[in-house]
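Peer 1: could you work out the structure for the sequence below:
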Amino acid sequence: MKKLLNTLYVATEGASLSKDGENVVVRLDDAERGRVPLHMLAGLVVFGPVFVSPALIGACAERGLTVTLLDRQGRFQARIEGPVSGNVLLRRTQYRRAEAPEEIVRGFLLGKLGNQRAVLMRALRDHSETLDPEATAALADAARRIALIMARIEFSELDLDALRGAEGDAAGWYFSVFDHLIRVPEPAMRFSGRSRRPPRDAINALLSFLYTLLVHECRSGLEAVGLDPAVGFLHRDRPGRPSLALDLMEELRPIFADRLALALVNRRQIGPADFETRDGGAVWLSDAGRKTVLTAWQDRKKDERRHDFLDETAPLGLVPFLQAQLLSRHLRGDLDGYPPWVWK
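Peer 2: Modelled structure (predicted):
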């Protein structure tokens, strides 16, 4: 089993990262604030105006560590990496399969919808005494409809456009009841529907930020096994878009991102004070809110779960890599189908 390494996130404006021997040194206002050995890291992610020294960039490239640059709101800007070690034979197979991807897309979607339904069923099980009858009925109905869509995906011969349409239908039902999963009374923390580019409320800002972190993990996992993260099966190809990383994220985000967002809000670790409203109505996490989320994200990655297909226990932070590995095995012909990761 691969060892789970840390990702160093730096979100403080004006901080600087440099290399000192075999360590990454974080400085702010000419004072050292942290020091991490390079061999303990899987990559660096920086937000906004943070200086990264050329010597550190070179050391990361030499060791296969990626440096990802995001803006203050977590939107992707650039990625610095050393020579790509992709498996050319595996990638050729990936490109051929992208021409007729329905079988693989079916696996991604069954994983995603199964995990969405699990989120709703867990809420019904754990909070049935505090949910009002309307919320209980809505959650149960959405879970039932998602189950019906899963059956249609699994047992009907749907083409790619029909599979995408089924995924959209399930997402509509899932997010139509998402507000019932939020158990805090603050009006500022309500959810009225998914909004992006930019997010229009606190919950959407939180979800979008977590999805950005998850895409980074998925992309790293895919590249580690030699796949091309730009050529996907479910998401359409677009210049600059990591389509395969977005594909892999779909099955993982209900558990990795949605449940973490709900936990942070319902436990009052994140509240209205952790968000800022900008001109035009865009809502973003504040610096303090972003640090809270990053700390929770790192802790979440250490949680261990049983991987049913592999019959092993692994940290959640390794799941994107394990799923990328299973996808590559399927593409090579070692597995008859792609086994999605389903939370239980």
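Peer 1: use CA for all of it now, contacts and neighbours both
Peer 2: Fine.
Peer 1: ok now the helix or strand hosting Asn204, how far from the chain's centre?
Peer 2: Per DSSP states H and E, Asn204 falls inside helix 202-224. Counting by Cα atoms, centre = their mean, to the nearest Å, helix 202-224 is centred 3 Å from the centre of its parent chain.
Peer 1: what of stretch 311-324?
Peer 2: So, by Cα atoms, centre = their mean, the centroid of stretch 311-324 is 14 Å from its chain's centroid.
Peer 1: quick check: next helix or strand after the helix holding Asn204?
Peer 2: In N-to-C order, the element after helix 202-224 by DSSP H and E is helix 243-253.
Peer 1: what sits against Leu244?
Peer 2: Contact analysis of Leu244 by Cα atoms under 8 Å, 6 or more residues apart in numbering lists Arg219, Asp228, Pro229, Ala230, Val231, Gly232, Phe233, Leu234, His235.
Peer 1: buried ones in stretch 155-175?
Peer 2: Leu158, Asp159, Leu160, Leu163, Arg164, Ala166, Glu167, Ala170, Ala171, Trp173, Tyr174, Phe175 (16 or more other Cα atoms under 10 Å).
Peer 1: ditto for stretch 27-41
Peer 2: Arg27, Arg35, Val36, Leu38, Leu41.
Peer 1: okay if I get those as a markdown table plus distance to Gln298 and secondary structure?
Peer 2: Formatted as a markdown table, those follow (distance: Cα to Cα, whole Å; DSSP: H, G, I helix; E, B strand; the rest coil):
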| residue | distance to Gln298 | secondary structure |
| --- | --- | --- |
| Arg27 | 21 | strand |
| Arg35 | 17 | strand |
| Val36 | 15 | strand |
| Leu38 | 17 | helix |
| Leu41 | 13 | strand |
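Peer 1: please generate a structure for the following sequence too, so the two can be compared:
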Amino acid sequence: MRKLLNTVYVTTEGAALRKDGETLIAEIDGAEKTRVPLHMLSGLVVFGPVLLTPALIGACATRGISIALMSRQGRFEARVEGPVSGNVLLRREQYRRAETPEEIVRSIVLGKVSNQRAVLRRALRDHGTEMAPPARDALEAAADRMARILRRVQLTETDVAAMRGAEGEAAQLYFAVFDHLIRSPDPELRWTGRSRRPPRDAMNALLSFLYTLLTHECASACETVGLDPAVGFLHRDRPGRPSLALDLMEELRAPLADRLALSLVNRRQLRAGDFRAMDGGAVLLGDEARRTVLTAWQERKREERLHPFLQEKAPFGLVPFLQAQLLARHLRGDIDAYPPWFWS
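Peer 2: Prediction:
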């Protein structure tokens, strides 16, 4: 099993990163702030203007350490990767199966909708007695309708377009009741609907930031096992879009990103003052809030869960890599179907 290595996040503008022997050195204003052995790194994510020396970039590339470059606001801009590690036979099979993706799409949709429903059911179990009856009834109704969608996808849907439609229907149900999961007293943190590019309110800004981090993890997982992150099954191919990475993250959005966002808000680790409204209408995380989110993200990745297919405990941070490996095994013919990751 792949060891859960560290991902280093650099959020201080003007920081400089360099290589010293087999160690990454981070400096601010010429003063050393931290050092991390390269063999303990799996990824490097930098926000805004941060200097990376050519020697460090080359060392990361040869060691399979991915570098993600983000804007100040957390928008993905570029990735730096070394030579492709995948073998040509696996990628040829991936491209071939992308032409007839029905069964893989079915697994992804079942995993995503099931995990969204599990988030609603967990909220009802943990906080249902505290909710007003209309909120509780709305969550129960959404969970029941999502159960029907799951049965339909599993038993009757055979067309990819229909399964994509079912996934969209479930997402609409999920986000229609998402506000009932928020217990923060700040009215600015209420949920009014999904918005992105740019996010128009605080919760959307938080979710978009977490989804960006999760996309990076899933793209790295695809590259690690030899898959092409640009060619997906549920998501259609589009230039510049990591469609397969987006496929893999669908199962993990609700239990990993959404649950973390709700936890940060409901525990009042993030408040309305941690977000900034920009002139164009976008809402962004403040610098200190971003550091809070990154710390919580790293902690969440270390939490262990039982993998339902492998029947082994694994940290959250390993799940994208495990799922990418299972997909590769399915494409090679080692297992009959791609097993989605179910959270409970």
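Peer 1: got a TM-score for the two of them?
Peer 2: The TM-score (TM-score structural alignment, normalised by the length of the first structure) is 0.99; 344 aligned residues with a Cα RMSD of 0.8 Å.
Peer 1: re earlier: ok, of the buried residues of stretch 27-41 of the first structure, which one's closest to Gln73 of the first structure?
Peer 2: If you rank the buried residues of stretch 27-41 of the first structure by distance to Gln73 of the first structure using Cα to Cα, Arg27 comes first, at 21.6 Å.
Peer 1: give me the helices and strands touching the helix ranked longest in the second structure, please.
Peer 2: The single longest helix within the second structure, with elements called by DSSP state H, is helix 102-127. If you count contacts as 3 or more Cα pairs under 8 Å, 6 or more residues apart in numbering; DSSP states H and E, helix 102-127 of the second structure packs onto helix 133-155, helix 160-176, helix 243-252.
Peer 1: the last one vs the first structure, average offset?
Peer 2: In this case it means helix 243-252 of the second structure. After superposition onto the first structure, the mean distance of helix 243-252 of the second structure to its aligned counterpart is 0.4 Å, using mean Cα distance after the TM-score superposition for the first structure.
Peer 1: now that helix: buried residues?
Peer 2: For helix 243-252 of the second structure, the neighbour count (16+ other Cα under 10 Å) marks Ser243, Leu244, Ala245, Leu246, Asp247, Leu248, Met249, Glu250, Glu251, Leu252 as buried.
Peer 1: do you know how far the fourth one is from Met70 of the second structure?
Peer 2: Taking Cα to Cα, to the nearest Å as the measure, Leu246 of the second structure falls 17 Å from Met70 of the second structure.
Peer 1: JSON lines for the contacts of Leu244 of the first structure, including distance to Pro54 of the first structure and neighbour count?
Peer 2: Formatted as JSON lines, the contacts of Leu244 of the first structure follow (distance: Cα to Cα, whole Å; neighbours: other Cα atoms under 10 Å):
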{"residue": "Arg219", "distance to Pro54 of the first structure": "24", "neighbour count": "24"}
{"residue": "Asp228", "distance to Pro54 of the first structure": "27", "neighbour count": "24"}
{"residue": "Pro229", "distance to Pro54 of the first structure": "26", "neighbour count": "21"}
{"residue": "Ala230", "distance to Pro54 of the first structure": "27", "neighbour count": "19"}
{"residue": "Val231", "distance to Pro54 of the first structure": "30", "neighbour count": "22"}
{"residue": "Gly232", "distance to Pro54 of the first structure": "33", "neighbour count": "25"}
{"residue": "Phe233", "distance to Pro54 of the first structure": "36", "neighbour count": "25"}
{"residue": "Leu234", "distance to Pro54 of the first structure": "37", "neighbour count": "25"}
{"residue": "His235", "distance to Pro54 of the first structure": "35", "neighbour count": "17"}
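Peer 1: still on that earlier bit, which residues in the first structure does the longest helix of the second structure match up with?
Peer 2: Mapped onto the first structure using TM-score structural alignment, helix 102-127 of the second structure spans residues 102-127.
Peer 1: okay, the helices and strands packed on helix 102-127 of the second structure in JSON lines with distance to Pro187 of the second structure next?
Peer 2: Formatted as JSON lines, these follow (distance: least, Cα to Cα, whole Å):
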{"stretch": "helix 133-155", "distance to Pro187 of the second structure": "17"}
{"stretch": "helix 160-176", "distance to Pro187 of the second structure": "17"}
{"stretch": "helix 243-252", "distance to Pro187 of the second structure": "28"}
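Peer 1: closest one to Phe76 of the second structure among those?
Peer 2: Taking those one by one with Cα to Cα, helix 243-252 is closest: 13.4 Å.
Peer 1: what's the mean deviation for the helix or strand following that closest one versus the first structure?
Peer 2: Toward the C-terminal end, the helix or strand that comes next after helix 243-252 of the second structure (DSSP H and E) is helix 259-266. Following the fit onto the first structure, the mean deviation recorded for helix 259-266 of the second structure is 0.3 Å by mean Cα distance after the TM-score superposition for the first structure.
Peer 1: mind listing what Asp29 of the first structure touches?
Peer 2: Counted by Cα under 8 Å, 6+ apart, Asp29 of the first structure has contacts Gly14, Ala15.
Peer 1: what residue of the second structure takes the place of it?
Peer 2: Checking TM-score structural alignment: Asp29 of the first structure goes with Asp29.
Peer 1: without its sequence neighbours, what residue ends up closest to the most centrally placed residue in the second structure?
Peer 2: Nearest to the geometric centre of the second structure sits Leu214, at 2.3 Å (Cα atoms, centre = their mean). Using Cα to Cα, 6 or more residues apart in numbering and skipping residues adjacent in sequence, the residue nearest Leu214 of the second structure is Met249, 6.6 Å away.
Peer 1: quick one: the one you found from Pro229 of the second structure, how far?
Peer 2: On the measure of Cα to Cα, Met249 of the second structure and Pro229 of the second structure end up 12 Å apart.
Peer 1: rewinding a little: could you identify the most distant pair in the buried residues of stretch 155-175 of the first structure?
Peer 2: Asp159 and Phe175 (24.5 Å).
Peer 1: quick one: which of the helices and strands packed on helix 102-127 of the second structure is nearest Val84 of the second structure?
Peer 2: helix 243-252 (15.5 Å).
Peer 1: return the distance of that closest one from the chain's centre.
Peer 2: For helix 243-252 of the second structure, the distance to the chain centre is 8 Å (Cα atoms, centre = their mean).
Peer 1: now stretch 140-152 of the second structure
Peer 2: Counting by Cα atoms, centre = their mean, stretch 140-152 of the second structure comes out at 24 Å from the chain centroid.
Peer 1: which parts of it are buried?
Peer 2: So stretch 140-152 of the second structure, judged by 16+ other Cα under 10 Å, has buried residues Glu140, Ala142, Ala143, Met146, Ala147, Ile149, Leu150.
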